[in-house]
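S.K.: From the sequence below, what's the structure:
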Amino acid sequence: MNRFTIQFDEIKAAYAAEPNPTLEVRLERIGRIEKMIAANEEKLCKALIADFGVRHPIETRLAEFQMVYQACKYSRKHLKHWMRPVPMETPWYMGSSEAWLENQSIGVVGIMSPWNYPIQLALLPAIAALAAGNRVWLKPSERSSRTSGFLAGLIQEYFHPSEFCVSTGGSDVAEPFAALPFAHLLFTGSEAIGKKVMRAAAENLTPVTLELGGKTPAIVDTSAKLKDTAAAIAYGKLLNSGQTCIAPDYVLIESSSQAEFIQELQAAAQTQFSNPEELTGPIDDAQLERWQHLVSDAVERGAKVIPLLNNPAAGGRRFEPLALIDVPHDARVLHEEIFGPILPIITVADTVAAIAYVNSTPNPLALYWFGKNKKHLQQMIENTRSGGITINDVFLHATVDSLPFGGVGASGMGSYHGKAGFDTFSHQKPILQVRGLFGTSLLKGTQAVRPPHGKKVEQLLRRLK
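M.R.: Modelled structure (predicted):
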């Protein structure tokens, strides 16, 4: 026994005392999250600035708070319907028997959230878990230490620890946390850490949802309007300085369009992010050094740097956003998730070649396609595998609560958001109530097939073929 198992047992005991919270209780808990954020927006923005150095409050409100408010609103609207039993079809030989699925809470849900969006990615899965009737234990990232610490204090203020508990710290906390026998464990972060989390969870046969990221492509078709396409990709790459799991990681474009696209990309980046206060900084020195190493490695191998802003070092920016062209295949930037304001631009011969390139890499968490050619679009949809797709823009599929959000293959497993989150943190219990035909004993359950076996059973088997 240690402090983690003792604490886990306390939360589990509280859940056992209330395993089926009412709709009203669930909505009240979700409402507390909404009130908690609304009452502390300004303080949370300051905590995020303290972690990132530069992070505009409007970016935080859009990418963090609005997602939380939207999830609360959507859950409030649909939760009553989600909780209802789901009628299921029964075969004719079951007579008047009825079948249904009963949505039940599962227990204590563990959440391991990342540093890049430390509010949104901690609270969205928590909202889903509470909507499903569970208790929640959160382990936020230590890299966003100020925000994680402040959020932990807020949660302790608004929730009893047996409802929604938080433990902060580094690997000394993360390792025993992942090893706890949760009813479900959701992790958002890197593939390398995701594998460790999965190994730890396997000891308890704990189901896991992994949101891992990967190298998200932006495919620019020859039918695309390059000005609009460049504006969307610039925003997607530079929001949060590219420290987004579904940021465009690289661009695939035909060589005939590359020069014009680069011009439009530079113009869009300058229009959107010339103000140094609107370009988020790296989370820490280790992140900055990694960006620098990725660029120097690519340049040493022959890549060319294309600056995206024409006012270098404005306001003391710690890193200048850039694109890379002529990047050799063995450069690290083409094999590692960038997670920063660096955009490799890769030329391909056509749609078939673009699809082949995407399929030569692990399945990404997202994919973006730009253009008007419906045939090329359908080819891309049918022949690539990704967690989700947004067409002619970036990010937006992840903001639609009716769409599941999750990865496939190397980009993760499982999904949440909206109903998908409720389902992830629920057990859909199958139930069959046996009745005979028209209230009689005719065709009632196993009665017709019980031994001793005779001709009636053989006749029944023939009819069932």
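S.K.: Every contact and neighbour count from this point should use C-alpha atoms.
M.R.: Fine.
S.K.: ok, and what's touching stretch 21-38?
M.R.: 65, 68-69, 72, 76, 79-80, 123, 127, 130-133, 154-155, 158 (C-alpha atoms under 8 Å, 6 or more residues apart in numbering).
S.K.: Among the residues you listed, which one has the most neighbours?
M.R.: Each of the contacts of stretch 21-38 was scored for neighbours by other C-alpha atoms under 10 Å, and residue 131 scores highest at 33 neighbours.
S.K.: My guess is that one contacts residue 79. True?
M.R.: Yes - with contact defined as C-alpha atoms under 8 Å, residue 131 reaches residue 79; the gap is 7.0 Å.
S.K.: if we take the contacts of stretch 21-38, which one ends up nearest to residue 433?
M.R.: For the contacts of stretch 21-38, the minimum distance to residue 433 (C-alpha to C-alpha) is 23.5 Å, reached by residue 80.
S.K.: run this one through as well so I can compare:
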Amino acid sequence: MQTEVLQTPFEAIDGLIAKQRAFFQSGATRSADFRIEALSRLKDAITGHEAEIVEALKADLGKSHEEAYLTEIAIVLQEIDYHLKHLRTWMAPEKVSTPLYMKPSSSKVRKEPLGCTLIIAPWNYPFQLTLNPLVGAISAGNCALLKPSEFTPNTAALLQRLVKEYFISAHVAVVCGDQEVGAHVLRHKFDLIFFTGSTKVGKIVMRAAAEHLTPVILELGGKSPCIVDLDANLDIAAKRIAWGKSLNAGQTCIAPDYVLVHSQIKEAFLAKLAAAFKKFYGKDPQNSPHYGRLVSEAAFDRLEALLDEGHIYYGGQVDREDRYIAPTIIDQVPVQGKLMEAELFGPLLPVLTFDALEEATELINSRARPLALYYFGKAEQGEQVLDRCISGGACLNDTIMHVGNHHLPFGGVGASGMGNYHGKNSFEAFSHQRAVVSTPAGFDLPAKYPPYRFFGLIKKLL
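M.R.: This is a model prediction of the structure:
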């Protein structure tokens, strides 16, 4: 498999951007037929190369066939099908009411493409998080330049080959490379930049976009909290939290980052949580075909350095050569410790306790607004938590699953991001809502012109 990072020459990048801008200006991307045909080709590229996609994800992140399909391939295919079904309806101009004082004019909103867009993808879900935004870009009638992560070179190389095979580069193209390539791309003007990744890099992207007054959609992350309340169903909570935390070896932006559990049920919960990990991956997760690997040795080193804090209740086994860290439950974690500083983005799960729900919500609110919030307990209490704590998305008595519903917007708030996508929200994210007023030329109201002879009457109508 591919091991070296591909580097697209700067001159080639410049040429691709120029070609895409000329192609968009030609109007070729505007028709529904063009967009539908392009989305259908994208679907063919995925279904026709499923085995290669799975192989690339296995090589980069150790993902099993099942996990790769469920969390990467299926999500994109569902998104394509949803857009194909609804695209013509979404594209139709929307008639809106016109005030009496503007009659006989009529008003509508046109949903128009923005132009040339840039999609910068992360390494944790390198296939899904490159192509899911692309569905929105194509659906809305844009051109798109894709920059996959250099940390997943097998997936990046495959994406570049498939896009080149199924699209003309003037419409959709892939550029590959390290931070220097990314920096060069960001020097160009785009009509929208869609970035998924860390808050640190998100700030760099936003600064670059500001130079051209380019709008941005930032899908970032943060420490997503998980509350397990006194009356939670512990069997369900343990199973769903264990699954949400160990998916992709914890390298998920909406994974439960830490657990706040009621002190009276902590011991029972921890026992059930450990049992859930064992049931999923056996006594030795390193030998499980369903447990992934960390993306790099640098990611391994960062996480391993955190294992000396708190008490390891379960897990803790490591193998640097295999980029493996077991699902690990860490108890007795200090609130101001290293484990609670930044998003962990790995299979370490710190556990803290609370005695009153207000303690848990106060801790959450003392930190940056997270991308996700999870609560296990009674629905009424869960609604109170939602009222008290702001997050990008949330689940009551579950984890992760809100990302799977394309009827729901997905995005962050504050430090966890800005802008939403998925489903119709993706179409709207990559569209400009253009206000249009149409006025008959055969009739003209004199009241709007100086010297405003009927001002008193107009004032009453306003």
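S.K.: State the distance from the corresponding residue of the first structure for residue 25 of the second structure to residue 206 of the first structure.
M.R.: Per TM-score structural alignment, the equivalent position to residue 25 of the second structure in the first structure is residue 16. Separation of residue 16 of the first structure from residue 206 of the first structure (C-alpha to C-alpha, to the nearest Å): 18 Å.
S.K.: for residue 359 of the first structure, same thing?
M.R.: Using C-alpha to C-alpha, residue 359 of the first structure is found at 31 Å from residue 206 of the first structure.
S.K.: Who has more neighbours out of the two?
M.R.: Set residue 359 of the first structure next to residue 206 and count neighbours by other C-alpha under 10 Å: residue 206 wins out with 19 against 15.
S.K.: which residue lines up with the more buried one in the second structure?
M.R.: By TM-score structural alignment, residue 206 of the first structure lines up with residue 214.
S.K.: Surely its match touches residue 194?
M.R.: No - when contacts are counted by C-alpha under 8 Å, residue 214 of the second structure is not listed as touching residue 194 (10.5 Å).
S.K.: State the distance from residue 416 of the second structure to residue 423 of the second structure.
M.R.: Distance of residue 416 of the second structure to residue 423 of the second structure, given as C-alpha to C-alpha: 20 Å.
S.K.: before we move on, what about residue 385 of the second structure?
M.R.: To residue 423 of the second structure, residue 385 of the second structure is 27 Å away according to C-alpha to C-alpha.
S.K.: Looking at those two, which one has more neighbours?
M.R.: Shown here are residue 385 of the second structure and residue 423; by other C-alpha under 10 Å, residue 423 has more neighbours (24 against 20).
S.K.: In the first structure, what residue corresponds to the more buried one?
M.R.: Aligned partner of residue 423 of the second structure by TM-score structural alignment: residue 418.
S.K.: does its match really touch residue 76, like I thought?
M.R.: No - counting by C-alpha under 8 Å, residue 418 of the first structure does not reach residue 76; the two are 10.3 Å apart.
S.K.: how about residue 204 of the first structure, what does it touch?
M.R.: So residue 204 of the first structure contacts 179, 180, 181 (C-alpha under 8 Å, 6+ apart).
S.K.: If we use 10 Å, what do you get?
M.R.: Neighbouring residues of residue 204 of the first structure by C-alpha atoms under 10 Å, 6 or more residues apart in numbering: 178, 179, 180, 181, 182, 183.
S.K.: Quick one: map the third one onto the second structure.
M.R.: When you say that, I think you mean residue 180 of the first structure. In the second structure, residue 180 of the first structure lines up with residue 188, judged by TM-score structural alignment.
S.K.: Its match and residue 16 touch, don't they?
M.R.: No - Residue 188 of the second structure sits out of contact with residue 16 when judged by C-alpha atoms under 10 Å, with a separation of 11.3 Å.
S.K.: of these two, who's got more company?
M.R.: residue 16 (20 against 15).
S.K.: which residues of the stretch 351-465 of the first structure fall in helices?
M.R.: 351-359, 374-383, 418-424, 455-464 (DSSP state H, counting those that start in this stretch).
S.K.: What ranges does the stretch 101-250 of the first structure have for its helices?
M.R.: 120-131, 145-158, 171-178, 191-202, 226-238.
S.K.: which residues are in contact with the fourth one?
M.R.: Defining contact as C-alpha under 10 Å, 6+ apart, one finds that helix 191-202 of the first structure is touched by 112, 174-182, 184-188, 205-214, 337, 410-412.
S.K.: Find the residue closest to residue 461 of the second structure in space, skipping its chain neighbours.
M.R.: Distance criterion C-alpha to C-alpha, 6 or more residues apart in numbering; nearest residue to residue 461 of the second structure, sequence neighbours excluded, is residue 101 at 6.3 Å.
S.K.: Aligned to that neighbour, what sits in the first structure?
M.R.: Using TM-score structural alignment, the partner of residue 101 of the second structure in the first structure is residue 93.
S.K.: contacting residues around the counterpart of residue 390 of the second structure in the first structure?
M.R.: In the first structure, the residue paired with residue 390 of the second structure is residue 385, using TM-score structural alignment. Neighbour list for residue 385 of the first structure: 355, 358, 359, 362, 363, 364, 365, 366, 367, 407, 408, 409 [criterion: C-alpha under 10 Å, 6+ apart].
S.K.: Also residue 364 of the second structure?
M.R.: 223-227, 260, 358, 370, 373, 388-391.
S.K.: Need the buried ones from those selected in PyMOL.
M.R.: Burial among the contacts of residue 364 of the second structure is assessed by 16 or more other C-alpha atoms under 10 Å; the matching PyMOL selection reads:
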select buried, resi 223+224+225+226+227+260+370+373+389+390+391
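S.K.: Show me what residue 252 of the second structure lines up with in the first structure.
M.R.: In the first structure, residue 252 of the second structure lines up with residue 244, judged by TM-score structural alignment.
S.K.: any idea how far residue 113 of the first structure is from its match?
M.R.: Applying C-alpha to C-alpha, the value for residue 244 of the first structure to residue 113 of the first structure is 13 Å.
S.K.: neighbour-wise, which of the two wins?
M.R.: The residue with more neighbours, out of residue 244 of the first structure and residue 113, is residue 113; 25 against 20, by other C-alpha under 10 Å.
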